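Novice: Sequence plus predicted model, see below.
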Amino acid sequence: MNNEIHGCSEGGHAEGWCAGYVFQRVGKIAATAIGGGFLLLQIANHSGYVQVDWKKVEKDVNKAKKHLKKKANKAAPEINTFIEEATDFIKRNIVLSSGFVGGFFLGLAS
């Protein structure tokens, strides 16, 4: 039984490290793509290649924020249930969970 717990802890570390590493890489790639796209749009706008109607962009963003807020309010009970289930799982599997979290942070750091 002790080997099983030890094995879970190692698996948790490895899986957590992989998840953290991937999360870090995907986050950097996404930030670069979004930032680069925005920069190219600004350059194209200032060069006269593209005309951006910023008032329309702002209106659409505000509309999307209102829509997301409505969806979030409807999904709140489901999210609370998910959080409660996740908390119960973590409490029942504290060794695996702590290994995963530790590995996740190591993956973010590397």
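Specialist: Structure received.
Novice: Going by C-alpha atoms from here, please, whenever you check contacts or count neighbours.
Specialist: Fine.
Novice: got a list of what Lys91 touches?
Specialist: Not one residue lies near Lys91 by CA atoms under 8 Å, 6 or more residues apart in numbering.
Novice: ok, now how distant is it from Glu85?
Specialist: Distance, Lys91 to Glu85, using CA to CA, to the nearest Å: 10 Å.
Novice: Likewise for Leu96?
Specialist: Leu96 is 16 Å from Glu85, by CA to CA.
Novice: Helices along this protein, start to end?
Specialist: Under the criterion DSSP state H, the chain carries helices at the ranges 2-47, 54-92, 94-109.
Novice: Use this one as the comparison:
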Amino acid sequence: MPSATNGRGAGLDVDKVAEEAESMFRRALDDVKSGSTYKQLGWGAAAGWVTGYLGMKVGKLAAMTLGGSLLVMQVANHKGYINVNWAKVNHDIREISEKVQDDVKSAAPGAAGEVKKFALENKYVAAGFTGGFLIGLSCS
């Protein structure tokens, strides 16, 4: 696989970096799993809170961007700057929606199994993550 460059001509092996990141994540998770119940709950809650908080912020930004662009496009269409073929837009949106639904359905069984396996092996981390995630959602 060709390596990416960092702008200064030096190569960066993406596969190697991904392996190192995965190794570091696994070591950290093993450290948490070997810790006390409180440590597992704490780390799970912290990770859940960060995930929930960032998810809400990114979700709000995405919704505002999409809504704002649709509003600008509608105003430009109304003023005569552009002529939007809304039938084609709606058709394309339906096609994309169906493709995404098919992709989610095909990926969901495997992903759900992995999440369930992780949650069963790491009950305290999963419980802490769930609580932290809900708190993170409510904080933003």
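Specialist: Looks like it arrived, so ask away. It should be emphasised that the depicted structure is a prediction, and the values quoted were computed from it without experimental measurement.
Novice: Could I get the TM-score for this pair?
Specialist: With the length set by TM-score structural alignment, normalised by the length of structure 1, the two chains reach a TM-score of 0.83; 107 aligned residues with a CA RMSD of 2.2 Å.
Novice: still on that earlier bit, Leu96 and Glu85 of structure 1: which has the busier surroundings?
Specialist: Between Leu96 of structure 1 and Glu85, counted using other CA atoms under 10 Å, the more crowded position is Leu96 (23 against 12).
Novice: Give the equivalent position in structure 2 for that one.
Specialist: Applying TM-score structural alignment, one finds that Leu96 of structure 1 aligns to Val125 in structure 2.
Novice: Its match is in contact with Leu41, isn't it?
Specialist: Yes: with contact defined as CA atoms under 8 Å, Val125 of structure 2 counts as touching Leu41 (5.2 Å).
Novice: give me every residue that touches Thr51 of structure 2.
Specialist: Here Thr51 of structure 2 is in contact with 133, 136 (CA under 8 Å, 6+ apart).
Novice: That one -> structure 1?
Specialist: Looks like Thr51 of structure 2 aligns to Ala19 there (TM-score structural alignment).
Novice: for Ser138 of structure 2, same thing?
Specialist: With TM-score structural alignment as the criterion, Ser138 of structure 2 pairs with Ala109.
Novice: now do Trp86 of structure 2
Specialist: Using TM-score structural alignment, Trp86 of structure 2 sits opposite Trp54 in structure 1.
Novice: Chain neighbours aside, what residue packs nearest to the residue positioned nearest the centre of structure 2?
Specialist: In structure 2, the centroid-proximal residue (CA atoms, centre = their mean) is Gly55; its distance is 7.4 Å. Once flanking residues are discounted, Gly55 of structure 2 sits nearest to Leu137: 7.5 Å by CA to CA, 6 or more residues apart in numbering.
Novice: Look at that neighbour and say how many residues are nearby.
Specialist: 18.
Novice: That one: what's it in contact with?
Specialist: Here Leu137 of structure 2 is in contact with 49, 52-53, 55-56 (CA under 8 Å, 6+ apart).
Novice: Check Leu41 of structure 2 too.
Specialist: Neighbour list for Leu41 of structure 2: 124-129 [criterion: CA under 8 Å, 6+ apart].
Novice: quick one: it from Asn122 of structure 2, how far?
Specialist: Leu41 of structure 2 sits 10 Å away from Asn122 of structure 2, going by CA to CA.
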